[in-house]
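Asks: Based on what follows, work out the 3D shape:
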Amino acid sequence: MFKKAKKMIKKDLQKRYEKMEDLFQKFEHRVYGHLEDRLETLESRIDELSDLLNRRLDQLAEQQGAAPKEEAAQEETNPSPEEEAPAQDDLCQIKGIGKVMAEQLAAAGIHRFEQLAELGPEEIKALDLEISGFQNRLERYNWQEQAQQFIAES
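Replies: Predicted coordinates:
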């Protein structure tokens, strides 16, 4: 009787295992099918975006090609003044100086690294009062040292 029960249990377990295996394979097939569909959708979207990017790059290349011609035509119509504007350094290269701060420094008459490097204590105090957001930035970010480094590099 024990052997008969053991055989029945073994058959039952085998049937359950086969059923679970079949269910797993069906599930796996559905998941893979869904993933393949999703992958195809994503690949087509990537192709669309790639085409769009290539068209935009072509447009930009055409605009850049046309821009020098436009500038040359504009220079011919607008003769340059005999005296050029004083050269300016890009103060935004200095850590702690953004576009707005560079504009405020330019409004205060500071356009070059040399001017920034040569500021005295009284001039710094005046800038602290004149420019909002300037307070202690010069010392905190070591603007004068950074300016001297840019001067040395050029």
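
Asks: Could you use CA atoms for every contact and neighbour count after this?
Replies: Will do.

Asks: For Q14, see how far away A5 is.
Replies: Applying Cα to Cα, to the nearest Å, one obtains 14 Å for the distance of A5 from Q14.

Asks: longest single helix anywhere in the chain?
Replies: helix 2-77 (DSSP state H).

Asks: Tell me the helix or strand right after that one.
Replies: helix 99-107 (DSSP states H and E).

Asks: list the buried ones in that next one?
Replies: 101-105 (16 or more other Cα atoms under 10 Å).

Asks: can you redo those as CSV with distance to R45?
Replies: Formatted as CSV, the buried residues of helix 99-107 follow (distance: Cα to Cα, whole Å):
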residue, distance to R45
M101, 42
A102, 42
E103, 43
Q104, 46
L105, 47
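
Asks: next up, for comparison:
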Amino acid sequence: MNGQTIKNLPEALDHLEQIFEGRVLRALRRLGVPTRDDLQGIARRLQEINEQIRELAGDRQTIMTAQAANFDDLKLITGIGPVLENKLNAAGIQRYEQIAALTGADIEKLETEVIHLNGRIRRDGWIGQAKELHVKKYGELT
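Replies: A predicted model of the protein is given here:
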């Protein structure tokens, strides 16, 4: 090798490296392999989505807290535990005054279709307890 060839060698190697990188990049694109820019864009989009999820989760928690604030603690009535409370809530009964206002037909329907415990409501005195708890918490029944 002569002195000129050795002097131009770094430039030639840089040029060959650029050609190689270009060919590899084109081959990767044809194969559908994402580039660094693609991955950075995806990462930014994921961050945006995660922020939206956090906001929605906060909104959902606020809604759930507001809903829970409108529910009475039916477990304070003797004979109602967490399972029965959930069943009653699912059936639309969340407040003491709703239990206090149950009619004979309502009681029969609840016992057969919702709580599946015949005689429980009258035996445990849910209506009287619900009236007392309502008056204690809210004042007079409406």
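
Asks: Got a TM-score for the two of them?
Replies: Here the TM-score for the pair of chains, by TM-score structural alignment, normalised by the length of the second structure, is 0.49; 79 aligned residues with a Cα RMSD of 2.3 Å.

Asks: thinking again about what came up before, please tell me how far the longest helix of the first structure is from the chain's geometric centre.
Replies: The chain centre lies 26 Å from the centre of helix 2-77 of the first structure; the measure is Cα atoms, centre = their mean, to the nearest Å.

Asks: The helix ranked longest in the second structure packs against which elements?
Replies: In terms of residue count, the longest helix belonging to the second structure (DSSP H) is helix 36-70. The helices and strands touching helix 36-70 of the second structure, judged by 3 or more Cα pairs under 8 Å, 6 or more residues apart in numbering; DSSP states H and E, number zero.

Asks: so how far is it from its chain's centroid?
Replies: 10 Å.

Asks: C-terminal to that helix, what's the next element?
Replies: Scanning onward from helix 36-70 of the second structure (DSSP H and E), the first element met is helix 82-90.

Asks: Give me the buried stretch members for that next one, please.
Replies: Buried, per 16+ other Cα under 10 Å, within helix 82-90 of the second structure: 84-86, 88.

Asks: now, among the residues you listed, which is nearest to Q47 of the second structure?
Replies: Of all those, Q47 of the second structure sits closest to N86, with 36.4 Å by Cα to Cα.

Asks: who are the neighbours in contact with that closest one?
Replies: For N86 of the second structure, the contact set (Cα atoms under 8 Å, 6 or more residues apart in numbering) is empty.

Asks: From E55 of the second structure, how far off is it?
Replies: For N86 of the second structure relative to E55 of the second structure (Cα to Cα), the value is 27 Å.

Asks: try R45 of the second structure
Replies: 15 Å.

Asks: before we move on, what about I107 of the second structure?
Replies: 42 Å.

Asks: Compare those two (neighbour count), which wins?
Replies: Remark: of I107 of the second structure and E55, I107 carries more neighbours, 18 against 12, as counted by other Cα atoms under 10 Å.

Asks: Name all residues that make contact with the more buried one.
Replies: Going by Cα under 8 Å, 6+ apart, I107 of the second structure touches I121.

Asks: Which SSE is immediately downstream of the host helix or strand of it?
Replies: Following DSSP H and E, the helix or strand that holds I107 of the second structure is helix 104-109. Taking DSSP H and E as the definition, the helix or strand that follows helix 104-109 of the second structure towards the C-terminus is helix 120-124.

Asks: List the buried residues in that next one.
Replies: I121.

Asks: I'd like to know which elements it is packed against.
Replies: Partner elements for helix 120-124 of the second structure (3+ Cα pairs under 8 Å, 6+ apart): none found.

Asks: Following it in sequence, what is the next regular element?
Replies: Defined by DSSP H and E, the subsequent element after helix 120-124 of the second structure is helix 126-138.
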